[in-house]
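Novice: let's see this in three dimensions:
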Amino acid sequence: MTTTKSNAMLGASSTDPIAMMRSVFAFVVVAFAFTQCVPAIAQSDVGSGKRRGVLIEFKEDINPLSGALLKRKFEAAVESDADVIILDIQSPGGSTSVTLELMDMVLEAKDVETVAYIEKDAYSGAAMLAISTDTILMRPDARMGDAGEIVEGADGAYRYTSAKRRSALAQKVRDTAEATGRPLALAEKMTDKDMVVYQATNKESGEKRYLSDKDLASREDADQWELSPPIREAGKEMFFTVNGRRGVELGMVDQTIESRDDLAKVLNLQEPIVEMERSWTDTLVFLLNSQFVTFLLLLIGLVTLAIELSAPGIGIGGLTSVLCFGLFFWARFLGGTSGWLEVVLFLMGILFIAAEVFVIPGFGVAGISGLALSLGALVMASRRFALPENEIQWTSLATDMMTVMGAFLGFLVCLAVMAKYLGDIPGLSRLTLRPQVMVAADGGASATLVSGPAWQRVEVGDTGSAMSPLRPSGKVQFGDDAVDVVTEGDYIDPGTEVRVVGKQGARVTVRKV
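Specialist: Sure thing, here's the model as predicted:
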């Protein structure tokens, strides 16, 4: 059995602008994947009357990221006009919500035959995905089944989900089996350990079918069916699990084959079969979605953003920050957990913080709101559910929050170091703009160029003259230096004498003399 979890988030309306933007983005992604697949298909053996097949490997647990990548490949295969799409499945299962989405994706595929090829094991959600295909091919000793849904309790022990959730899952499996022509009772038995399945024979017509004790209890003609002993793999206190040979005998599997090399012959496909392998894009997306890399992206992005805000202008800090956050959201887009809403909220948060730094003195509503929006957007970008509904989702949410908050705390530490040593650390000091100032040496006999940010040479108590209107930000002349300053909120005319009353890093606060 494999831990599964649910998804409480519903899809956006098709008339929602954000949903439309997401659709455009999805189209671009599918088009990119399609361009990778088409050249290989074009090289296939054509003109032989055989069908064109595309094989997609799925050999990992079912989670939002792996599900999104499988969807991208499947959509690309459908767009390529392939006749047969083969899912090479080897998975322990995983998220229930993602599994249901993948099942619907396969069931709704039009004008294409879907095939599940199981070489080793397909358990839990992977077995449910397999029965949603038109054809199941297995090696004789491969295994499929065991799709009971469990959750982890507060004490760390795993328990079965509520009867309501189990009933909904069982009905989904029955509907899927009916759509693909497989025994309903055996399919349901994969999700229900309490029921017992028999092979039943109608006493009048001789018809044979698989019926469970629940089926018989609900039938008016139950007495017309003669029951065999319970199916060995479908007895009490067990989830239905079969190997390839037994699956063929029971009608759950269409055929056994010895290896993947037999797929073309059995399915009448052109050779070689086009294989959509994991691309460098997929590998990069998996890497960028890992917890450690996410932490680094956020930490570096926040630190370089602070550097850019301390010395405005598109420099190394700004470009690095854009790259880090761009990679973060790009990976979440392709991973299926982020949309344009999260990006918009994050950008709004950055604008609020910038307004607090350059326009509104102090640290008030704008700064707090911007911080909340930015951090909230980063957490939302990793979630597929609106609100957590079970222990697994709460644990997942806590992990994502710890990653984001850990990066933010690391940023605060770096900020404290930067505020004190930025101008003295070799290399790092070059990230800020430094005006060159003429300073006389040896009694004025010669002059040398001395570089350094002007705000570092300004101290509390220094006086200067406003070069521009201060409302409340502007420039003040302190000797030979022109320094960006802010007032305490007052408007000050050009030419007015001001005094420095506060200094925090590159932020210089002045007051009218």
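Novice: please make it C-alpha for all contacts and neighbour counts, starting now.
Specialist: OK.
Novice: wait, what's in contact with L431?
Specialist: Residues near L431 by C-alpha atoms under 8 Å, 6 or more residues apart in numbering: 307, 315-317.
Novice: what do you get for T294?
Specialist: Neighbouring residues of T294 by C-alpha under 8 Å, 6+ apart: 288, 328, 403.
Novice: gap between stretch 178-192 and the chain center?
Specialist: The chain centroid and the centroid of stretch 178-192 are separated by 31 Å under C-alpha atoms, centre = their mean, to the nearest Å.
Novice: try stretch 363-376
Specialist: 24 Å.
Novice: same deal with stretch 256-273?
Specialist: Using C-alpha atoms, centre = their mean, the offset of stretch 256-273 from its chain centre is 34 Å.
Novice: from the contacts of T294, pick the one nearest C414.
Specialist: Checking the contacts of T294 against C414 by C-alpha to C-alpha gives T403 as the nearest, at 16.5 Å.
Novice: follow-up on the earlier one: by neighbours, which of the contacts of T294 wins?
Specialist: In terms of neighbours by other C-alpha atoms under 10 Å, those top out with F328 at 24 neighbours.
Novice: wait, that residue sits on L287?
Specialist: No: between F328 and L287 there is no contact under C-alpha atoms under 8 Å: 10.7 Å.
Novice: what's the closest non-adjacent residue to G367?
Specialist: Closest residue to G367 apart from its sequence neighbours, by C-alpha to C-alpha, 6 or more residues apart in numbering: I353 at 4.9 Å.
Novice: in terms of contact, does that neighbour touch A372 like I think?
Specialist: No: shown here, I353 and A372 do not form a contact pair, counting by C-alpha under 8 Å, at 10.1 Å.
Novice: who has more neighbours out of these two?
Specialist: Between I353 and A372, counted using other C-alpha under 10 Å, the more crowded position is I353 (25 against 14).
Novice: wait, what's in contact with the more buried one?
Specialist: Counting by C-alpha under 8 Å, 6+ apart, I353 touches 366-368, 370-371.
Novice: could you do A200 as well?
Specialist: Under the criterion of C-alpha under 8 Å, 6+ apart, the neighbours of A200 are 208-211, 225-228.
Novice: which strand or helix spans it?
Specialist: Applying DSSP states H and E as the criterion places A200 in strand 197-202.
Novice: put the buried members of the contacts of A200 into a PyMOL selection.
Specialist: Here is the PyMOL selection string for the buried members of the contacts of A200, based on 16 or more other C-alpha atoms under 10 Å:
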select buried, resi 209+210+211+225+227
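Novice: here is a second sequence; please produce its structure as well for comparison:
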Amino acid sequence: MTRLIYNLFVQRNVLNLRWPAGGWSARPLRSLCLLLATLVLAGWQEAPDEPPVAVAGSRQADLVVVITIEGPISSLTSYSVQRRIRRAAEAGADAIVLDINSEGGELGAVLDISQAVKNSPVPNTVAWVHPKAYSGGAIIALAAKEIVISPAAQMGDAFPITGVIDRQHMGIRALTADERTKLLPPLLAEVVDSARRNGYDEYLVQAIVIDGIELWLVEEEGTGRRFAVNEDEYRAIFGRDPDRPKPEFASVPGARGGVKGEAGEEQAGPAESKATDFQPAAPELADLARAVNDRLYGGIDSARPRFDASQAGRWKDLGYLTDGSAPIVMSAEQMQELGFASAVISNDEELKRFFGATRLVRSDQSWSETASGFLSQNMVRFVLIAVFLLALFIEMSSPGLILPGTVALCAGFLLIAPPMIIGMANWWEIGAIGVGLLFILMEIFVLPGFGIFGVIGLIALFAGLVGTFIPNDGLIPDQPGDTARALQGVVVILGGLLTAGIGMYFVSRHFQSLPLLGRLVLQDRPGEDEELSLTEMLGSDPAAGVSVGDEGVAITKLKPVGKAEFGDRIVDVMADLRFIDNGQRVRVVSVDANRVVVEPIDGAEGLHE
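Specialist: You can find the predicted model right below:
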């Protein structure tokens, strides 16, 4: 094309750009325009196309759905991710990308998400560490078929920790021996299964979730295969003690110590282990081997060779990886070097080219899930419980106010709806809360004085509320983290009850003087034939000057509470079993510090309305 332009416009003098005496002629102007147009066309035709990217057939995807996992991982996150995986499959996605930027969260939720990724209807799954996947985020990333990373990505440190509240301090701590036995086997089984499925090193993934694992990196001569080995394996293949220079992964002086297996705890395994058996990266994990094997559901053989004397001379030492002072955290370069990362991806366009995709769609958490997440926070639930109980007390104390009842209904709905949406409330929790409220109302209005209905109601209400903090897998907490959730629920509910109790006392003492509530209640004069609220009738000493057997006259309707006159004293009383009309004679049947209970006399039947 360039040669053609030269021949046309230079050698053949098509342009004729000489300056004539009379100025420019039309011919050279037309020729100049023709030249410019031809040059532009030539540049467009000769611009090289972007070279096509070679994509493996198992990775190629036309439609890619990106599911974001941002921030703390909770039961709500698990519910949301599983919902979005199903939606992606229904939309015909060819690949699912988990865009992870998380520092971890609840162990049970993390394991649920990992299982959902492995069992996804869309088998082409990729985790994008963008930019950090710590703790539970790392476990979820390992579950995907491939891992890609942002340029400054970091992944690792999935060491399980628990909260502690005692008289000395409040914070986090390492696992106790019992917690180690309960929490580590499912976690180790999960990461080892992921390593076997996706071609990661089994020892390195164990070093992500527990400390105390010291490792060296070796490479097989000829094949280039690389494995992490422990001290015993190193001695077996090199015939000497390993060197301990500065490790590849940072040493952490004074780091938290893992809970090691005690002497005598280790259970003797079979003389010849199977290829599917768990291979502990450190001798201290051998006591967990049987429990881990019971949870290795995949039945996938380990790719690790047996490192013994027969392997001598076949391997070369590539260096010291970790001294075991803390779970490892890998940088972007280390993830590539150790075979965890397939590519470095900076943005959605690069991700699209990674799959050779024509469409890329992002699937974020919905607004309702975001709202449910906010309402499911312990502090928010604490406030809702206190508001619900206090508003219910005000409404029952002065029936007909409407506003407190509406507030109680709204608080109750906001308290129950989010757990129902995210699968943390089952039928029995809702039933227990309903039965609890019903029995409390019966204690107040139908069968006052018995007490048993009030106790049953409080217990049922408390149990139902605690149940909403635990996933609906059953009545008894048995999954990792369920016990911790139940304890958190107990603390939150007790705090709400205490706060509501203080509020009830304050309201009962100052009901009429409160700016809003005082305007909602009519100021009646004592002695009129009107129903009085419970808070209006509360006094500092309701039984003053009254004893069992005293007789008097009801001066208000007792439905079931009101006032009665005994001689020259007017006393707050409560009717026993039935309502009593104004003007009926009554007899005191019981007296305690909080109330005086009366019954009708002279053959009066009382009210049944």
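Novice: care to give me the TM-score?
Specialist: Taking TM-score structural alignment, normalised by the length of structure 1 as the basis, the two superposed chains have a TM-score of 0.71; 439 aligned residues with a C-alpha RMSD of 4.4 Å.
Novice: what span of structure 1 lines up against the longest strand seen in structure 2?
Specialist: Counting residues, the longest strand found in structure 2 (DSSP state E) is strand 125-134. The aligned range for strand 125-134 of structure 2 in structure 1 is 114-123, by TM-score structural alignment.
Novice: what's the average distance of that stretch to structure 2?
Specialist: Once superposed with structure 2, the aligned residues differ from stretch 114-123 of structure 1 by a mean of 1.4 Å; criterion: mean C-alpha distance after the TM-score superposition for structure 1.
Novice: show me the contacts for the closest residue to G461 of structure 1 other than its chain neighbours.
Specialist: Leaving aside its sequence neighbours, G461 of structure 1 sits nearest to V500 (C-alpha to C-alpha, 6+ apart; 5.1 Å). By C-alpha under 8 Å, 6+ apart, V500 of structure 1 lies in contact with 459-463, 508-511.
Novice: at 10 Å what do you get?
Specialist: Shown in contact with V500 of structure 1 (C-alpha atoms under 10 Å, 6 or more residues apart in numbering): 458-464, 485-487, 508-513.
Novice: for ChimeraX, what selects the buried ones among those residues?
Specialist: Buried members of these, defined by 16+ other C-alpha under 10 Å, are picked up in ChimeraX with:
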select :458,463,464,485,486,487,508,509,510,511,512
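Novice: narrow the contacts of V500 of structure 1 to those in strands?
Specialist: Taking DSSP E, the ones among the contacts of V500 of structure 1 that sit in strands are 463-464, 485-487, 508-512.
Novice: quick one: whichever strand or helix holds G367 of structure 1 aligns where in structure 2?
Specialist: Take DSSP H and E as the rule and G367 of structure 1 turns out to sit in helix 365-380. Under TM-score structural alignment, helix 365-380 of structure 1 corresponds to residues 452-467 of structure 2.
Novice: now that stretch on structure 1. Mean distance?
Specialist: Looks like 1.6 Å for stretch 452-467 of structure 2 (mean C-alpha distance after the TM-score superposition for structure 1).
Novice: any buried residues in that stretch, and which?
Specialist: Buried residues in stretch 452-467 of structure 2, counting neighbours by 16+ other C-alpha under 10 Å, are found at 453-454, 456-458, 460-467.
Novice: can you pull the contacts of L36 of structure 2?
Specialist: Contact analysis of L36 of structure 2 by C-alpha under 10 Å, 6+ apart lists A42.
Novice: which SSE is immediately downstream of the regular element (helix or strand) spanning it?
Specialist: For L36 of structure 2, the host element (DSSP H and E) is helix 26-46. Later in the chain than helix 26-46 of structure 2, the nearest helix or strand by DSSP H and E is strand 63-70.
Novice: read off where that following strand ends up in structure 1.
Specialist: Per the alignment by TM-score structural alignment, strand 63-70 of structure 2 matches residues 52-59 in structure 1.
Novice: what number of residues are in the vicinity of the corresponding residue of structure 1 for M335 of structure 2?
Specialist: When structure 1 is aligned by TM-score structural alignment, the residue opposite M335 of structure 2 is G247. Using other C-alpha under 10 Å, G247 of structure 1 has 22 neighbouring residues.
Novice: I'd say G247 of structure 1 and I131 touch.
Specialist: No: the pair G247 of structure 1 / I131 is not scored as a contact, 11.6 Å apart, by C-alpha atoms under 10 Å.
Novice: the strands in the stretch 351-500 of structure 1, which residues?
Specialist: Assigned by DSSP state E, counting those that start in this stretch, the strands in the stretch 351-500 of structure 1 fall at 436-441, 446-451, 463-466, 473-478, 481-487, 497-504.
Novice: wait, which of these is closest to L65 of structure 1?
Specialist: Proximity to L65 of structure 1 (C-alpha to C-alpha) singles out strand 497-504 among the strands of the stretch 351-500 of structure 1, at 42.6 Å.
Novice: relative to strand 481-487, how tilted is that closest one?
Specialist: Angle, strand 497-504 of structure 1 to strand 481-487, by axes from the mean of the first three to the mean of the last three C-alpha atoms, to 10 degrees: 80 degrees.
Novice: the residue at minimal distance from the centre of structure 2: what's it in contact with?
Specialist: The centroid of structure 2 falls nearest to S74 when counting by C-alpha atoms, centre = their mean (0.3 Å). The contact partners of S74 of structure 2, taken as C-alpha under 10 Å, 6+ apart, are 80, 104-110, 373, 376.
Novice: swap in V293 of structure 1?
Specialist: By C-alpha under 10 Å, 6+ apart, the contact set of V293 of structure 1 is 286-287, 299, 328.
Novice: helix/strand/coil for it?
Specialist: Classification of V293 of structure 1 by DSSP: H, G, I helix; E, B strand; the rest coil places it in helix.
Novice: structure 2: which residue goes with that one?
Specialist: Checking with TM-score structural alignment, V293 of structure 1 has V380 as its match.
Novice: before I go, just wanted to say thanks for your time.
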